[in-house]
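Asker: Predicted model and sequence below, questions to follow.
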Amino acid sequence: MQAEPTTSLVGEEYEVEIGPVAHGGHCIARTAEGQVLFVRHALPGERVVARVTEGEEGARFLRADAVRILEASKDRIEAPCPFAGPGRCGGCDWQHAKPGAQRRLKADVLAEQLRRLAGLTPEEAGWDGTVVPAEGDKLPAGEVPQWRTRVQYAVDAEGHAGLRRHRSHEVERIDHCMIAAPGVSELGIEKHEWAGMESVEAIAATGSQDRQVILTPRPGGRLPLVELDKPVSVMRVDEKAGGVHRVHGRPFVRERADGRTHRVGAGGFWQVHPKAADTLVTAVMQGLLPRKGEMALDLYCGVGLFAGALADRLGDKGAVLGIESGKRAVEDARHNLADFPRVRIEQGKVESVLPRTGITEVDLIVLDPPRAGAGRDTVKHLASLRARRIAYVACDPAALARDLGYFGESGYRVRMLRAFDLFPMTHHVECVAILEPAAKGS
């Protein structure tokens, strides 16, 4: 039997009252008929005209943009970026909200995810309910912190650099990005043509003058003549093999955090906000309170930021095992931690490598998993190691809450949780949760 054709509702407009914020940079509303809308560019309590951007009749929900504001929230401001708004650049979700309101929205999302997925109130999670701005980011409404030290520009068919529109491959041409760090802006990526390129990533390291541009060509694309406004190393990504080829300059940048310099190879992960690495290391170490001579794990360890911080505090008799799946990151981590003889870095997925180590007990664990989280099986294994404290670093509230629920099932409780606004203007929030074994009978 042939399925009946569905009718697209894209372009339809509804006058709605905006409800609570939801995870993902939008708010929830309902039409007069009860249809759920996920509405961007709106704020709770507003009355708006919402235009559907995705969805069809019979869908569980529709996506929409607020195209006219009928009754505005007191937290609304004019978006400072000329490229923000319905149908424009998708990089910033909350340009239209005051800075304090942005943090309250993120706190509301985190609290809702904790309640729904982990069964925890803020008080039970040891959280004061606030999202804290990074040092220097607490600015008046209308002023934008220039925090993004790594910007990946998309390139359109004519070779112009821009940023992707929300949930789209279309490129919004820009002449500058307001949240880009000065070291990125000074490269002038938007002023140059990038014919044949799929994307251009610009990196401005923190704590050094290192600058890097990584070019990803379209199939058959040839490397353009690169003449940027500042001296910079240029890399080319092989789209078939995924290899990175140096054109000129260093194949890495030097990032500074926790009093140490870290080599980060082309395409390697490093926190984007210039204050993020130090902020997170401080939160993790204050939560774990490492003791001399202890044994620690650093899982999803990247280039060794937390492993180095642990090794420095555990002393000559302490030991750290780091596990990381990325080959280049492992090479960098081993280089960065070469002066710590009791640090070992293993390459592979955590769920595969950790069981092979034969480790049955540790004192401390740090895990900073990808956006999807660690998952039930990995959490269960970690809980079996009986660490006295575990630090969980998370960039996604839903994944964090799910994994905290799994830890709860495995006998651990959340001692403390802190939330940091390391991605201003966006819906993203970074969290550090400190866990410890639950008291018997609790």
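Answerer: The structure has been received and is ready for your questions.

Asker: contacts and neighbour counts: CA atoms only from here.
Answerer: Fine.

Asker: three-state assignment of residue 34?
Answerer: coil (DSSP: H, G, I helix; E, B strand; the rest coil).

Asker: could you measure it against residue 163, distance?
Answerer: 34 Å (CA to CA, to the nearest Å).

Asker: okay, the two: which has more neighbours?
Answerer: Taking other CA atoms under 10 Å, residue 34 and residue 163 do not tie; residue 163 has more neighbours (24 against 8).

Asker: now for the longest helix anywhere in the chain, which elements pack on it?
Answerer: In the chain, with assignment by DSSP state H, the single longest helix is helix 99-113. The contact analysis (3 or more CA pairs under 8 Å, 6 or more residues apart in numbering; DSSP states H and E) places helix 99-113 against strand 13-22, strand 131-133, helix 397-409.

Asker: Tell me which of the ones you listed is the most buried.
Answerer: helix 397-409 (a mean of 23; mean count of other CA atoms under 10 Å).

Asker: In a markdown table: the helices and strands packed on helix 99-113, plus distance to residue 293.
Answerer: As requested, the helices and strands packed on helix 99-113 are arranged in a markdown table below (distance: least, CA to CA, whole Å):
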| stretch | distance to residue 293 |
| --- | --- |
| strand 13-22 | 44 |
| strand 131-133 | 33 |
| helix 397-409 | 26 |
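
Asker: In addition, the following structure is provided for comparison:
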Amino acid sequence: MNGKPDWTGRLLEVEVGPVAHGGHCVARYEGRVVFVRHALPGEVVVAEVTEDGGGGFCRADAVEVRTAAPGRVAPPCPLADMARGRDRCGGCDWQHASGETQRELKSAVVTEQLKRIAGIDLPVRVRELPGGLLRWRTRARVAVDRGGRAGFRAHRSHRVVPAEDCPITVAEAIQDVTSRRWRPGSEVEVAADSADQVHVTAHDRRRGGRRVSRQVRGSGVAHEEAAGRTWELAAQGFWQVHVAAADTFAAVVSRMAAAPEGGVAWDLYGGVGLFAAGLAEQVGPTGSVLLVESSRRAVEDAVSNLRDLPQVEFRAGTAEDVVRDEGLPSPDVVVLDPPRKGAGREVAEAVCAHRPSRIVHVACDPAALARDVGLFVEGGYRLVEIEAFDAFPMTHHVECIALLERVDQP
């Protein structure tokens, strides 16, 4: 025995405190921190401890509400019902909160992360995207249990919770998958595009851990409409999952970037070219845009999508590798849309060394955003503006677009 407490399975009555990053709220019990899911600030709940490593905190799920907060609502999905206990789907964090409450919680998280990590006191308001809280998700990954039933994993677990539907996912994208049996232990990716085509790809794990993918439905090439253009890309490649996100984000990035005519712009982690298209229009035929993307298939799609914009140059490689190229022309503006972990110090320092007038940072994780913003501030920039969007309703995720400007420019 190591003498550390193990409360796993215990029921604790706690008064719920503030929201924290990650889809839970903070409570305290007998001097320890309890991270409680499926609760809201100000509530009194009975929480069952689900994980306890014996340190200063443990994790728990609310299983009974003694005093409810005004923003609590009945979850629209039966897999999020409190009566299911640990057998709840782990995909959604806030189905028990109204839309307004969800956005308030996310606003608080973004504001707190900026202050705690980057030392920036800037209140942030998360805005709603068109379409409401349900049927917004066009892409999803579904797990398959040992019986061949499709579903979603429980929170912080590999266990599959079988599902018939997912109310945040567009109906035509999910019901065809959940209504049939699959190879046990496989995963299924589904994507519904702007042309009303559904693409389904199964990923099977064979002996020796080898992954075999097969196209089950659709051509595997998605057709999207956004930013006044038509896009073709691998159906399982990266595209914004919210039906209204691509248009909205492209407009905000272009406004913040304001690349000068004849200027130079970088689009790091550029995907299939959504942001590069707007930058190319701004710099015009006498300017240049460098699109950097690590996925070779995405670069191939970007070349095809932007073939009418010869001012765009494409580099297949990691941002870390490309920005070290001393022969690159220094940009007037840099747009970054890194993965969830953020850009990191190496990329941030390389960008700052080129001294662009503006940096536009797109982030889907508030903590990663705050870390990157802090690095840019160290490098001589100031945070001017943040626009935040509830691009992932019912979950704790939030999309932020930040504008930074060089401090020493006129």
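Answerer: Structure received. On a predicted model such as this, the values are computed, not experimentally measured, just so you know.

Asker: hang on, the earlier thing: which residues outside the longest helix of the first structure are in contact with it?
Answerer: 21-23, 75, 94, 121-122, 129-133, 138-141, 397-398, 401, 421, 424-425, 427-429 (CA atoms under 8 Å, 6 or more residues apart in numbering).

Asker: ok, 6 Å please
Answerer: With CA atoms under 6 Å, 6 or more residues apart in numbering as the test, helix 99-113 of the first structure has contacts from 23, 131, 397, 398.

Asker: Hmm, residue 387 and residue 127 of the second structure touching each other?
Answerer: No: Residue 127 of the second structure is not in contact with residue 387 according to CA atoms under 6 Å; the separation is 8.0 Å.

Asker: Just give the nearest non-adjacent residue to the counterpart of residue 96 of the second structure in the first structure, would you?
Answerer: Under the alignment by TM-score structural alignment, residue 96 of the second structure pairs with residue 96 in the first structure. Setting aside the residues directly before and after it, residue 96 of the first structure is nearest to residue 79 in space (CA to CA, 6 or more residues apart in numbering), at 4.6 Å.

Asker: Tell me how many other residues surround the counterpart of that neighbour in the second structure.
Answerer: Using TM-score structural alignment, the partner of residue 79 of the first structure in the second structure is residue 75. By other CA under 10 Å, the residues close to residue 75 of the second structure number 16.

Asker: Looking at the helices and strands packed on helix 99-113 of the first structure, which is nearest to residue 261 of the first structure?
Answerer: strand 131-133 (24.4 Å; CA to CA).

Asker: counting contacts, what elements does the helix or strand following that closest one pack onto?
Answerer: Next helix or strand after strand 131-133 of the first structure toward the C-terminus (DSSP states H and E): strand 150-155. Strand 150-155 of the first structure sits against strand 161-164, strand 197-204, with contacts defined as 3 or more CA pairs under 6 Å, 6 or more residues apart in numbering; DSSP states H and E.

Asker: One more pass at 10 Å, please.
Answerer: The helices and strands touching strand 150-155 of the first structure, judged by 3 or more CA pairs under 10 Å, 6 or more residues apart in numbering; DSSP states H and E, are strand 161-164, strand 171-173, helix 182-185, strand 197-204, strand 211-217.

Asker: Tell me where the stretch 201-350 of the second structure has strands.
Answerer: Using DSSP state E, counting those that start in this stretch, the strands of the stretch 201-350 of the second structure run over 211-217, 221-226, 229-234, 264-268, 288-293, 312-316, 333-336.

Asker: is it possible to export the ones you listed to CSV including distance to residue 37 of the second structure and mean neighbour count?
Answerer: Shown next, in CSV, are the strands of the stretch 201-350 of the second structure (distance: least, CA to CA, whole Å; neighbours: other CA atoms under 10 Å):
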stretch, distance to residue 37 of the second structure, mean neighbour count
strand 211-217, 34, 13
strand 221-226, 36, 18
strand 229-234, 35, 17
strand 264-268, 35, 27
strand 288-293, 36, 26
strand 312-316, 41, 18
strand 333-336, 32, 27
